[in-house]
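**Q** Need a 3D model of the following:
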Amino acid sequence: MKSIYVQKRCIVGLKHVLLRGPKNAREAVKHFGKAPGVPHSHTKPYVRSKGRKFERARGRRNSRGFRV
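**A** All right, here's what the predicted structure looks like:
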């Protein structure tokens, strides 16, 4: 329901709960935490391009030895 519709129906807003999605579902949250490259960190690195050569070698892909 849109907030305008809620306000028209009940001006006080009683018995209404406005819902939002989870805050940790944001793309930016994947970059938070231990630095990428540190052992046992699954933090997503900030890279200029998503190509094969940009932080996607060993440790990031199963086909290149191992994946953390």
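**Q** rest of the way, CA atoms for contacts and neighbours
**A** Noted.
**Q** Neighbours of R9, how many?
**A** Look at R9: counted by other Cα atoms under 10 Å, it has 10 neighbours.
**Q** make that K8, sorry
**A** 10.
**Q** buried stuff in the helix or strand containing it?
**A** K8 is part of helix 3-9 when elements are defined by DSSP states H and E. With burial defined by 16 or more other Cα atoms under 10 Å, the residues of helix 3-9 counted as buried are V6.
**Q** Show me what that helix is packed against.
**A** Taking 3 or more Cα pairs under 8 Å, 6 or more residues apart in numbering; DSSP states H and E as contact, there are no helices or strands that helix 3-9 lies on.
**Q** Please give the structure of this sequence too, so both can be compared:
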Amino acid sequence: MQLISQKQRKQRLQRRNEKIRELFGELTNKYPQWRIDAVIEEVAGRVFLSPRTVEAIISYEGIYAES
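**A** Got it, this is the predicted structure:
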């Protein structure tokens, strides 16, 4: 098993967060009639994260803020 450095982990999480924000934008554009919480639920289902985590990533809250 290969050990993953802290830098690699951080880069992977940043890429994941960017993809989640892109997916949120795509779904918002594709389904403008959907409420924001419905889009968040859809994104959460696709990426296997909780809706609250997806909301925090999209809003750049807490540990999901870009430094």
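**Q** so what number do they get for TM-score?
**A** Here the TM-score for the pair of chains, by TM-score structural alignment, normalised by the length of the second structure, is 0.22; 30 aligned residues with a Cα RMSD of 4.2 Å.
**Q** List the buried residues of the strand or helix carrying I57 of the second structure.
**A** Per DSSP H and E: I57 of the second structure is located in helix 51-58. Within helix 51-58 of the second structure, the residues scored as buried using 16+ other Cα under 10 Å are P51, V54, E55, I57, I58.
**Q** cool, stretch 14-33 of the second structure as well?
**A** For stretch 14-33 of the second structure, the neighbour count (16+ other Cα under 10 Å) marks Q14, N17, I20, R21, L23, F24, L27, T28 as buried.
**Q** The first one and A38 of the second structure, how far apart?
**A** Q14 of the second structure sits 24 Å away from A38 of the second structure when distances are taken as Cα to Cα, to the nearest Å.
**Q** With E55 of the second structure instead?
**A** 11 Å.
**Q** try K19 of the second structure
**A** To A38 of the second structure, K19 of the second structure is 18 Å away according to Cα to Cα.
**Q** re earlier: so which of the buried residues of stretch 14-33 of the second structure comes closest to V47 of the second structure?
**A** Proximity of these to V47 of the second structure (Cα to Cα) peaks at I20, which lies at 7.8 Å.
**Q** Does the closest one lie in a helix or a strand, and which?
**A** Going by DSSP H and E, I20 of the second structure is in helix 6-30.
**Q** That helix to helix 51-58, inter-axis angle?
**A** 100 degrees (axes from the mean of the first three to the mean of the last three Cα atoms, to 10 degrees).
**Q** From the contact counts, what lies against the following helix or strand past helix 6-30 of the second structure?
**A** Later in the chain than helix 6-30 of the second structure, the nearest helix or strand by DSSP H and E is helix 36-47. Secondary-structure packing of helix 36-47 of the second structure (3+ Cα pairs under 8 Å, 6+ apart): helix 6-30, helix 51-58.
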